[in-house]
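Student: Sequence plus predicted model, see below.
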Amino acid sequence: MEGMRCSPACSAVVTHRRRSLGDDFFSRRGRLRQMKVSASANANSVADSTKLVTFLGKGGSGRSTAAALAAQYYASEGLRTCLVVHSQDPTPNFLMGCEIGTSPVTCNKNLVAVRLETTKLLLEPLNQVKKADTRVNLSQGVLEGVVGEELGVLPGMDSIFSALEIEKLTNSLGRKRKDPGQTYDVVVYDGTSTEETLRMIGAAERARWYLKHIRNMAEKTDIGRLTAPSVLKLITESMGSSGVSIDGKTSTEIWDNIEQNLQKASAFFTDPSRFRSFLVVDPRSQLSISSGLRYWGCAIQAGARISGVFGFSSGAKVPEQFSPLAFAVLPYSFGESTVEWDKMVSALSDEAKSILDWSQFGSAQPLVRFDGSKRTVTLFMPGFDKSQIKLFQYRGGTELLVEAGDQRRVIQLPSGLQGKVAGAKFENASLVVTLR
């Protein structure tokens, strides 16, 4: 990356968390079967252990098929599994052999499936806001005239509402559930597209950025000080069903509570003991492989790790191109009418089971490395080259803002490394940034 300037033109990708980014997230957690929870276990502890699995890849690579196979595999291991479909594609109906609707339907032993429809998901939060508005009287009754069934879906709503629904299913915030009996060991999410899934993964972290600026405006402007208390009360009252109470709380405490919830949701996707994301590629197609590599980098930008790569055929170059990720071939033997899942699951290779097992957390490749002696920050950025990465600095050199793959990430620099960028180069799928 010689000659790359470090102003609004250098670049980088990364993961920024308040925990040390150099931490090794790949410690062993025990075998998959240890996830089983006895029927008499406390419902909240069951909810707290719920895992989320998703698949990323180019359209036509087999994402939905891989998701269905993974759901069948986890269910066969005795784990209560829920396959969540967020699209109108009828393929999952064929794969699962059942009509998937907006209420959970049993498809196999230990396995249910449900389809998310954003138009219907709009209704519940709107009703909650209406009830809260009745108590705080912010809209003076105007909201009561809004009929939820009249509202349509706007661009971007799919990611927002899928994130809210996934939070309910996984209980990533540890809130009290309306229906403690409806809990799962594993939730397998098959999203509308890889791009929308990545938006969902990064939604909480991005929301924290907005919250910081909105809070600053609310606390330091006349209109903010005037309107913020009522708006905050409406928002918090709308969340009242989760057990949140604002009695006796100051605006500062309410802001802090919202910040903490967003931080919890964001941390969920960086925790390999709770969230797993896999790539699916067609080894026969270089375009599919290139897309997989790019999505690998985009997932890192969104704040998630990739735990392995799957394909429905072998490819000699795939393991090398995706190294150090593990690669496995999935069985594909569908008939014309029904899928024989028992045979499919039995045909899973040891390599595939090893990748799916929760004792394996993917490559130990650190996403960010800080070197105080060399004053460098090394950012692992597979799927990108130097022309696709931009690096910016603001706030006196205390952080790096990395733009790549239509995603932006903020990297907080350790106190001993804070300073202006002196140079950057790209090598071994990583951007090495030198600081003054």
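Tutor: Perfect, thanks for sending it. Just so we're clear, the structure is a prediction, and the values are computed from it rather than from any experiment.
Student: from here on, contacts and neighbour counts on C-alpha atoms
Tutor: OK.
Student: just the helices in the stretch 1-150 of the chain please.
Tutor: 43-48, 63-76, 91-96, 118-121, 123-136 (DSSP state H, counting those that start in this stretch).
Student: can you redo these as JSON lines with distance to Gly311 and mean neighbour count?
Tutor: Shown next, in JSON lines, are these (distance: least, C-alpha to C-alpha, whole Å; neighbours: other C-alpha atoms under 10 Å):
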{"stretch": "helix 43-48", "distance to Gly311": "31", "mean neighbour count": "18"}
{"stretch": "helix 63-76", "distance to Gly311": "9", "mean neighbour count": "23"}
{"stretch": "helix 91-96", "distance to Gly311": "17", "mean neighbour count": "18"}
{"stretch": "helix 118-121", "distance to Gly311": "30", "mean neighbour count": "18"}
{"stretch": "helix 123-136", "distance to Gly311": "39", "mean neighbour count": "17"}
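Student: And here is the other one:
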Amino acid sequence: MAPPFADRIVQATIVLKLAMTRIVTLLGATAEQQTALGLAIAQWFAERQQRTLLTVPSPATSLRFLVGYQEESIGWQPKFLSERLAIAELLATESVNTVWQELSRLVEPYLPQELVGKVYAGELVILPGMDTLLTLNALRVHYSSGEYDVIVYAGGNSQETLRLIGLPQGLAWYYRRFQRLLDQLDLNAIANAIGGPIASAMMAANIDIQKVQERFSEAKEWIDRGVRIAADPKRLSVFLVTDGTAISIAQTQWLWGSAQQVNVPISEVFCLGKPTPEVSSTFAPLRVSALPKDWSDWQALVSHLPNLNQIGAAPAPYKFDEVQQQVRIFLPGFRKEQVKLSEFSGELTVEAGDQRRHIELPPSLKGKPVRAGKFEAPYLIVSF
């Protein structure tokens, strides 16, 4: 039976809100500079009647000082600085509570009764590597709420931010690579092969394979959605930040190439101070906007920001030329010796920028051996 008309209107409204939500993040510069610029960007959107949330990882020390909260914590729940601007601190301990509650509901049907409810969120310890997953989930929760038009994430650590925004694509590869194994999963056969008390425990759990596969399908839908968002500059805008020094230019250019490795187009470059000819040439064809060198006055930065609703054109991370039987992979900031190419299971694997990326080939190229690979900066050209 179809839901009532009013319910369909509500559902359509929620979908529309989610479709319009935009995530903005920064790569380059210091954590303090990113926080000040993130606050200015959030204020820019709020002044244009966009419901905006600025999120920062814990501890939010810089943000507390910038907004005058020196003696007051910001916390997990968003706090409003104005009618349309809120700020939140992404606390791992609070995020793991939310995650565990959701996870418990998912796994409860498959666990023996004596285990259900015996592990509490409040006792879970945060392990190394969990922060990225928890941050992504926290952003997902805010994104899915439909309460914000723009979510600004000032992560501070650019390499971790790259891992974060590249996580859906990485998970998509793992799902794609092991999907056949999951489809052929036969726990009864595994239990019989193992034998002993472990087999007895697996059989006693009475796991419903159909439900397990349904959960995997739900996860796949969430992963695919994340991949689509990351590749769409209208939904995920990533800005590079440099102070114009030689070291900063080199580091920011490396981040540019690394962003291509996670299939995320860069929207623009912000230069703290007047851009030099080297800055303009290094980051061509991206738009470069000058900001005051004194970034500590975040309110002064707002008036110097360009129109952030005008998304600049950026080169595609890769392009297939099926006539020439080639793939052109855009890798700015790297040298030939920094790029490694290989092929596995009908996909190209490119290593650069401490990232490993897999490119699915179209049917016309899949299965064909790589004939040649040459690096003509900023492109890696692969011929079949």
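Tutor: Here it is on my side, so go on. Predicted model, so just to flag it, every value in this text is computed and none were measured.
Student: Would you give the TM-score for this superposition?
Tutor: Laid over one another, the chains give 0.84 as their TM-score (TM-score structural alignment, normalised by the length of structure 2), with 356 aligned residues with a C-alpha RMSD of 2.7 Å.
Student: So which of the helices of the stretch 1-150 of structure 1 is nearest Glu165 of structure 1?
Tutor: Closest of the helices of the stretch 1-150 of structure 1 to Glu165 of structure 1 is helix 118-121, at 8.3 Å (criterion: C-alpha to C-alpha).
Student: Where does the closest one end up in structure 2?
Tutor: Counting by TM-score structural alignment, helix 118-121 of structure 1 pairs with residues 92-95 of structure 2.
Student: For the matching stretch, which outside residues touch it?
Tutor: With contact meaning C-alpha atoms under 8 Å, 6 or more residues apart in numbering, stretch 92-95 of structure 2 is reached by Ser58, Trp76, Ile126, Asp131, Leu134, Thr135, Asn137, Ala138.
Student: how about Gly333 of structure 2, what's its partner in structure 1?
Tutor: Aligned against structure 1 - with TM-score structural alignment as the criterion - Gly333 of structure 2 pairs with Gly383.
Student: For its match, give me its contacts.
Tutor: Ser290, Leu293, Arg294, Tyr295, Trp296, Gly297, Ala429.
Student: Which members of the residues you listed are classed as buried?
Tutor: Leu293, Arg294, Tyr295, Trp296, Gly297 (16 or more other C-alpha atoms under 10 Å).
Student: residue in structure 2 matching the last one?
Tutor: Right, the one you point to is Gly297 of structure 1. Under the alignment (TM-score structural alignment), Gly297 of structure 1 maps onto Gly257.
Student: Is its match in a helix, a strand, or coil?
Tutor: Put simply, Gly257 of structure 2 is helix when judged by DSSP: H, G, I helix; E, B strand; the rest coil.
Student: can I assume it is in contact with Gly353?
Tutor: Yes - shown here, Gly257 of structure 2 and Gly353 form a contact pair, counting by C-alpha atoms under 8 Å, at 6.9 Å.
Student: who touches both of the two?
Tutor: What both Gly257 of structure 2 and Gly353 touch, as defined by C-alpha under 8 Å, 6+ apart, is the set Phe334.
Student: returning to what we had before: how far apart are the match of helix 118-121 of structure 1 and its match in structure 1?
Tutor: Stretch 92-95 of structure 2, aligned to structure 1 and superposed, deviates on average by 1.3 Å (mean C-alpha distance after the TM-score superposition for structure 1).
Student: just to revisit the earlier point, buried subset of the contacts of stretch 92-95 of structure 2 as a PyMOL selection?
Tutor: Here is the PyMOL command that selects the buried residues among the contacts of stretch 92-95 of structure 2 (16+ other C-alpha under 10 Å):
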select buried, resi 76+131+134+135+137+138
